[in-house]
Structures are given as C-alpha cells and as structure tokens.
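J.: okay, structure incoming, though there's no sequence with it:
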C-alpha cells in the first residue's frame, strides 16, 4: 500500500507543483507558504508573497502563543486551588501548574488533583510515597524488615547510607584529607 506523498516528506510539505513549505519555519495559507510568527506573537495578517512573513502582533497581557500560525493568542492557564505554580505564563509559554503536596494527578492534562491516600490496605506497606503525579504505591512488606506507613523501604538505599557512614567515620578518624 502506497502512502500519500505528504506522509513521506518529513520537513517539506508539497502543496502545489513546485510549492513546498518547510514545516519547521513555514505554514500553508490559501495559495502559498508563509513564515511562522515568532513565539509570543500571533498572525494579524497572513503573508501575500510566498515564503515571507505576514504581519505579526504581540500577544496581549494574560495570553500566549507558543508556535505561530495562530490568528489569536491563547488565554493563560490559572492554577487551581489545589495546585501550585511552577512557572508563570509568558507571551510565548503557558503557566505550568502542579498538584500541591498531599494531592496528585496521573494525567498530563490534569483536570482535577486527587487527595493522596494516607495508608495501604491491611498487610501491605507504602513502597513509594505520593507525589504530584502519582498516588502512594503499596505492596507486600519485605521479610525481616519493619517499616511504618510514613516510610519507604529501599534496601539499596540502606546499604548506600551504611557505606557513606563508614566512609565519613574513616575520614573523620584519619583527620580528613591532609
């Protein structure tokens, strides 16, 4: 089965005989290719000559445009009550929000942060603490080890801390580097 020519071209898109757009820097509008506006601006008027820039206008305060063949800027996202702002909205990038401590959301386009679970079912322990993108992970307790619901048991971490402690003790007893 033969794929259409437009699927075979990775960075050039054929539109009419002899007319191609560079998908990284241009977009197709009506009869020809126009250069993208810079991020943080939108297309006020499209180009009238192939492979040129139309008229671009800066986004108004409270709006952004990441890539630009957009004819309007997008409104900035407002973080919800159960979220914290990681980075503010700028004219070229939207606000970045994340669930605050005690909440999580497993989807990238998070609509609602969920409360983290506080404990595991009977006979299981917390293997991974709740974080902004996942709830606690529960599992069977390790044999020979006890851990409370608030701790995470990672055997390799215990060993690594033990080695570090021995190193610090030796370094301290020998007077350090000298």
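T.: Ah, there it is. Please read all numbers here as calculations on a predicted model, not as lab measurements.

J.: use CA for all of it now, contacts and neighbours both
T.: OK.

J.: the nearest residue to residue 38 once chain neighbours are set aside: what's it in contact with?
T.: Counting by Cα to Cα, 6 or more residues apart in numbering, residue 68 is the residue found nearest to residue 38 once chain neighbours are left out, at 6.3 Å. Shown in contact with residue 68 (Cα atoms under 8 Å, 6 or more residues apart in numbering): 36, 37, 38, 39, 41, 42, 43.

J.: repeat that for 10 Å
T.: Residues in contact with residue 68, defined by Cα atoms under 10 Å, 6 or more residues apart in numbering, are 25-27, 35-43, 56, 92.

J.: what's the closest of the residues you listed to residue 50?
T.: For residue 50, the nearest member of those is residue 35. The distance, counting by Cα to Cα, is 8.6 Å.

J.: give the contact list for the nearest residue to the closest one once chain neighbours are set aside.
T.: Closest residue to residue 35 apart from its sequence neighbours, by Cα to Cα, 6+ apart: residue 26 at 4.3 Å. With contact taken as Cα under 10 Å, 6+ apart, residue 26 is in contact with 11-13, 20, 32-37, 50-53, 68-69.

J.: next one for the comparison:
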C-alpha cells in the first residue's frame, strides 16, 4: 500500500505539468473531481481558454476569430473585441489577433484627453516654435523685434526681416506679422507718374 501511495503522489504532479516548458506561463487551479492543485498552462496570444487542464489533459486553447484578439498569455474565456479608430484618426496598425488596432490622429490633429483636436493656429505676430504632431499641439512664440511670421502661411516660423537690395528703398518697415516692403524708384513712379501699390496681406 505504501508503494502504491508513493507512486500515485509522484505521478500526479507529472501529469498535471505534462507538456509544460520551463518558461511557459501557468496558473493554479483545483481539479473539481480529484481536488488536486494543478499548474495549468496559459493560452498564448491570439488564443483564449477553451477548457481548463485536468490531471490527465493539458489546457485547451482556441484561436481568436476575426475581429477579436488577445495580446498576452491568458486563461480568459473570451477574446477581446478589436478597437475602432475614432473621428479624425487613421489606422497605423490593424488588429491581427495578437494586437489591438493602433490608431493615430490624422494630419493637422493631435491626441488630447481621449479625442483628436485640431492643431492651434498661431496668432498674428506669433510664429511656430515647434510644429504639431499626432501626439502634441503646435507651440507658438511671439516674434522678437526684427522678425516676423508671414500671416499668409498657417504654420510659419518667425524669420528675420528681409534687407532691401542696393537699388531698392524701404517703403514700409516690417512688423511682427509682415516683412519689410522694398521697391525700386521705377516701381514707385511707374514712368514718373502715379503710385505703385504693394500688397502685404
């Protein structure tokens, strides 16, 4: 009797751990029939639990179907549903059974508190210090003296006022929102009469 008992004690742990690699993730479970503590193998990414292991059978894992995934080793009964991108987002990586859908804000938007917001447009006299990305808003700065940001361009940085050419005269000094306006004598007089108009906005 003692020999039979010893054989049973030694055999049961071998059966409960049969087929397990040393680094396979496991979970503990009590066999409802024998009351034995089992070390069951987890299901790999891309699958879910079909049936728990027993003292004579390994864990049964079932592949996730279309539109479903599991990213980690698990023993959950149902795969997770793939996520969908929201407004103003694009798919960076589609759901493939082992990873969820990866989304990113489309051009001109950035992620802020659970939704995509449009990048800030710098005010007149302010230029772009750091361009916006899908994860960060545009950073604006006030243009320093002698610099301007072209208000005709949505995302212009502050740049130095242009210098007039040697044959030009300064007609209108630059400001923080427009460049110096320069012109030659011919442009100003137009054959000696009249006034030349310059558009700065």
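T.: Received the coordinates, thanks. This is a predicted model, so every value here is computed, not measured.

J.: mind checking the TM-score on these two?
T.: The TM-score (TM-score structural alignment, normalised by the length of structure 1) is 0.60; 128 aligned residues with a Cα RMSD of 2.9 Å.

J.: re earlier: which of the contacts of residue 26 of structure 1 show up in structure 2 as well?
T.: Counting by both residues aligned by TM-score structural alignment, their matches' Cα atoms under 10 Å, structure 2 reproduces these contacts from the contacts of residue 26 of structure 1: 32, 33, 34, 35, 36, 37, 68, 69.

J.: can you redo these as CSV with distance to residue 147 of structure 1 and secondary structure?
T.: CSV is the format used below for these (distance: Cα to Cα, whole Å; DSSP: H, G, I helix; E, B strand; the rest coil):
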residue, distance to residue 147 of structure 1, secondary structure
32, 66, strand
33, 63, strand
34, 62, strand
35, 60, strand
36, 57, coil
37, 57, coil
68, 53, coil
69, 56, coil
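
J.: circling back to that earlier point, do you know how far the residue nearest to residue 38 of structure 1 is from residue 29 of structure 1?
T.: Here the distance between residue 68 of structure 1 and residue 29 of structure 1 works out to 12 Å (Cα to Cα, to the nearest Å).

J.: could you do residue 60 of structure 1 as well?
T.: 24 Å.

J.: and residue 118 of structure 1, by the same measure?
T.: Distance of residue 118 of structure 1 to residue 29 of structure 1, given as Cα to Cα: 54 Å.

J.: for structure 2, which segments are assigned as helices?
T.: Per DSSP state H, structure 2 carries helices over the ranges 2-16, 185-189.

J.: in a markdown table, list those helices along with distance to residue 116 of structure 2.
T.: Written out in a markdown table, the entries for these read as follows (distance: least, Cα to Cα, whole Å):
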| stretch | distance to residue 116 of structure 2 |
| --- | --- |
| helix 2-16 | 50 |
| helix 185-189 | 49 |
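
J.: export the ones you listed to a markdown table and tack on distance to residue 117 of structure 2 and mean neighbour count?
T.: A markdown table is the format used below for these (distance: least, Cα to Cα, whole Å; neighbours: other Cα atoms under 10 Å):
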| stretch | distance to residue 117 of structure 2 | mean neighbour count |
| --- | --- | --- |
| helix 2-16 | 54 | 12 |
| helix 185-189 | 46 | 14 |
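
J.: which one of those lies closest to residue 104 of structure 2?
T.: helix 2-16 (44.9 Å).

J.: could you say what helices and strands that closest one packs with?
T.: strand 37-41 (3 or more Cα pairs under 10 Å, 6 or more residues apart in numbering; DSSP states H and E).

J.: now the strand it packs on against helix 2-16, angle please.
T.: In this structure, strand 37-41 of structure 2 runs at an angle of 30 degrees to helix 2-16, with axes from the mean of the first three to the mean of the last three Cα atoms, to 10 degrees as the basis.

J.: can you tell me which of the kept ones among the contacts of residue 26 of structure 1 are buried?
T.: 32, 33, 34, 35, 36, 37, 68, 69 (16 or more other Cα atoms under 10 Å).
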